[in-house]
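J.: Okay, structure incoming, though there's no sequence with it:
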């Protein structure tokens, strides 16, 4: 099969087939269960990274100079590092921050830290791969773990791991099957796997150092399937600390990190002990496969929505003259297909169209969308600046209907009690539970009239929907505090 024909749904089916056919739960290198790494690596190489092209390598003298410089900086940083006892440690990529009230703010973590501080609990935020304290909200709580990494990085066990890889049952057969189905080279997969294991081991040492300094009860990571947070979960497990993954987006079966159909009796040691999720639907998604494993699910609520609900007091920012349709865009090949431009152009008198650019969309991609709207003569009729810059929960609260291909905004829309029309098979696969619960609806037709009728139907239903109470993240933290 040509790689450009593989999408999230096809790949998730492959993962399920491979897990059934091969002894993936037995594959261990360096004490690490590697199946979660393989799923993530194959997924992102094929669908995100465009096949794993080789990066240009700097001359050896430049690399040596940079390494020495990093080692000196790391040694000084660790020497000066003074941390107090903290029951809660948080960790995340700095890139998860958004601009909020003139500072860069981690919307999924810092509401939790602020509440804990109100309760007299100290916590730290361990960030990577870069930290900009001059821009960050509450920079005194940040620990720059990227700065520490050079002191704990090592490749001395590389040959040992290569030998262990050779002993894995039916592993070469598996890689050959991957190549047949995806064109992904077996040698690339092996080399990348060893590099990732070495990276995780280095991060494990960094987190071990900090855990021993602070003696936490819980460590909470964002995007657990990064090398860093894999290392955090590994360190926490070895030191008897409970690890928690904080939800940051969609968690459907098509996501390689949030669905496993084969799990060892002791669980995967790279996965968290607990998945903190936002909604009943997300709870069901994880609990369906995790309920008879060591991995647990906690319905904890969405901190960002909870914070804004408290601060914004549900106020409107824009006076609406017509029903608002919010279209959350994604950096995919065809950002807005031609049939959707046609629908938007034909309904600007009936609906207000708000387009929200994805944070990862490039300037060129945004310009392409705006140019196309201009060609249709409707650029001035579309809201895109406010709807892209305002916090997502605020925009969702103000819209009357949400549409998207497969964005994590579909989950947040359901939490905000807004219906979503899902425009792709991938999205339908991701959000099966939301469809079953009646918060999201398939809309994969290409006929403009059918889509316009669906928009009208679900706008009317949305106006008559009964709202359920959101889960309050503060109540969840109270429960965790009782166990400290």
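T.: All right, it came through fine. Everything numeric in this text was worked out from a predicted model, so none of it was measured.

J.: CA atoms for contacts and neighbours, from now on please.
T.: OK.

J.: which residues sit in contact with residue 471?
T.: Residues in contact with residue 471 (Cα atoms under 8 Å, 6 or more residues apart in numbering) are 278, 279, 299, 300, 301, 302.

J.: List buried residues within those residues.
T.: Buried subset of the contacts of residue 471 (neighbour count, 16 or more other Cα atoms under 10 Å): 278, 279, 299, 300, 301, 302.

J.: Against residue 96, how distant is the first one?
T.: Same thing as residue 278. Distance, residue 278 to residue 96, using Cα to Cα, to the nearest Å: 17 Å.

J.: One more: residue 246?
T.: As judged by Cα to Cα, residue 246 and residue 96 stand 12 Å apart.

J.: Those two: which has the busier surroundings?
T.: The residue with more neighbours, out of residue 246 and residue 96, is residue 246; 27 against 16, by other Cα atoms under 10 Å.

J.: The more buried one and residue 293, how far apart?
T.: 19 Å.

J.: Kindly report the same for residue 262.
T.: For residue 262, the distance to residue 293 - Cα to Cα - is 10 Å.

J.: Next one for the comparison:
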């Protein structure tokens, strides 16, 4: 397989070609549809090469320090009987709720002294749903969360469950059943041994999903939710097990958009699937805009039970409705950084622009940023632009607030472009990959493109600034979607 990938379109073609050549919709291991796992692994592998950075979404659980700490604590402090009592007490305390939300600490922002899930808590507060929901945190749990009584620390209880299963599995034989017509031919054709998708790995993965699924069967049976909602249904085994469990129990499974979906192969361009969908994929997609919905509809409409609906961006609507009237003129430029090297994000031409345009720049770090703040500050100091720049963590300031203070949003390929567009804030894409992702959004009014590798980048950027300085701002009313309702009309 050619590793020299130059565009998202090439990745898409590789995946679609595979779907046409092999019966991927019938690949099942121990009752688990495995093509979504394999498809997304292929996609993220090639995308990471395209972005020249390792993608944070992989299909294996990332063992956090917190997870290890809990596991070790439980191992040392409890016997298997104690584990069982620990879990029984947890399950007995659960109450019936209408919705179970799955989220993580990086979906939260510090607001009024508490950590606020930008997507879920916006809807919970706007529609007074505190008593109707559980919010399951699947990574670390921040202190002082909004609606703290609704928080379930997944690793705390799933960690105990895993240890019980590990002990019991020592006395249990495994019989594997799988249907993988043509899989060996596909595997040899793909020639990507490092992806961990050989038969043995798929069997181990399916056994793990089925084992974890039983935990969620008990959980959902106790809570009896109408809907299970994810902010990214794929990428972690715990979430996959929850999706499979809910699908089997015929509870509505939902993915709420939290970033770019156009051209993302976890959401788009599925060409072969079971008539009732894969059991490892959610059945409903809540999108921010019509463009994303239409892309999903192209394939979802061919299934019997998969749908998409446009709900807007709950936090944008929530924040704009709550903000105090402030008609001060925006005086900043926001640059949403991506996962890459500093030098790639801040090339010489962009540094020249920062130096020569009379605006304060906000460099907003990516939620999964791995760049040390000190390194970025040193880079700014060396290039003599430190006084023109503010480095901002995504947790310390609401994105809608930063956007409302900005005359322009600069991005390579951030999903913040869609949020800026909703708020009538102009964005400029400066990366060819971003152009490929958002090509249908470009209108030269709210969404622009200037190639950061072009010779006239600096001149074009300055021309754009002069153009947008003459724009008139437009404000409006915004509805926050109610997740308990089936219909929603955006104004």
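T.: Yes, it's here. For clarity, every value in this text was computed on a predicted model and none was experimentally measured.

J.: ok so, going back, could I get the contacts of residue 471 of the first structure as JSON lines with distance to residue 480 of the first structure and secondary structure?
T.: As requested, these are exported to JSON lines (distance: Cα to Cα, whole Å; DSSP: H, G, I helix; E, B strand; the rest coil):
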{"residue": "278", "distance to residue 480 of the first structure": "16", "secondary structure": "coil"}
{"residue": "279", "distance to residue 480 of the first structure": "18", "secondary structure": "coil"}
{"residue": "299", "distance to residue 480 of the first structure": "12", "secondary structure": "strand"}
{"residue": "300", "distance to residue 480 of the first structure": "10", "secondary structure": "coil"}
{"residue": "301", "distance to residue 480 of the first structure": "13", "secondary structure": "coil"}
{"residue": "302", "distance to residue 480 of the first structure": "16", "secondary structure": "coil"}
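
J.: quick one: buried residues of stretch 223-235 of the second structure?
T.: Buried, per 16+ other Cα under 10 Å, within stretch 223-235 of the second structure: 223, 224, 225, 227, 228, 229, 230, 231, 232, 233, 234, 235.

J.: tell me the contacts of the closest residue to residue 312 of the second structure other than its chain neighbours?
T.: Leaving out its chain neighbours, the residue that sits closest to residue 312 of the second structure by Cα to Cα, 6 or more residues apart in numbering is residue 288, at 4.1 Å. With contact taken as Cα under 8 Å, 6+ apart, residue 288 of the second structure is in contact with 257, 310, 311, 312, 313, 418.

J.: Could you report the separation of the aligned partner of the second one in the first structure from residue 108 of the first structure?
T.: It refers to residue 310 of the second structure. Structural correspondence for residue 310 of the second structure with respect to the first structure (TM-score structural alignment): residue 299. Distance, residue 299 of the first structure to residue 108 of the first structure, using Cα to Cα: 15 Å.

J.: same question, residue 64 of the first structure
T.: When distance is defined by Cα to Cα, residue 64 of the first structure is 38 Å away from residue 108 of the first structure.

J.: the helices in the stretch 151-300 of the second structure, which residues?
T.: Remark: helices assigned in the stretch 151-300 of the second structure by DSSP state H, counting those that start in this stretch are 154-168, 183-190, 199-223, 237-248, 290-300.

J.: most tightly surrounded among those?
T.: Per-stretch averages of neighbours, counted by mean count of other Cα atoms under 10 Å, single out helix 237-248 among the helices of the stretch 151-300 of the second structure, with a mean of 23.

J.: Can you give me the stretch of the first structure that that helix aligns onto?
T.: Using TM-score structural alignment, helix 237-248 of the second structure corresponds to residues 227-238 of the first structure.

J.: For that stretch, give me the average deviation versus the second structure.
T.: Comparison of stretch 227-238 of the first structure with the second structure after fitting gives an average deviation of 2.0 Å (mean Cα distance after the TM-score superposition for the first structure).
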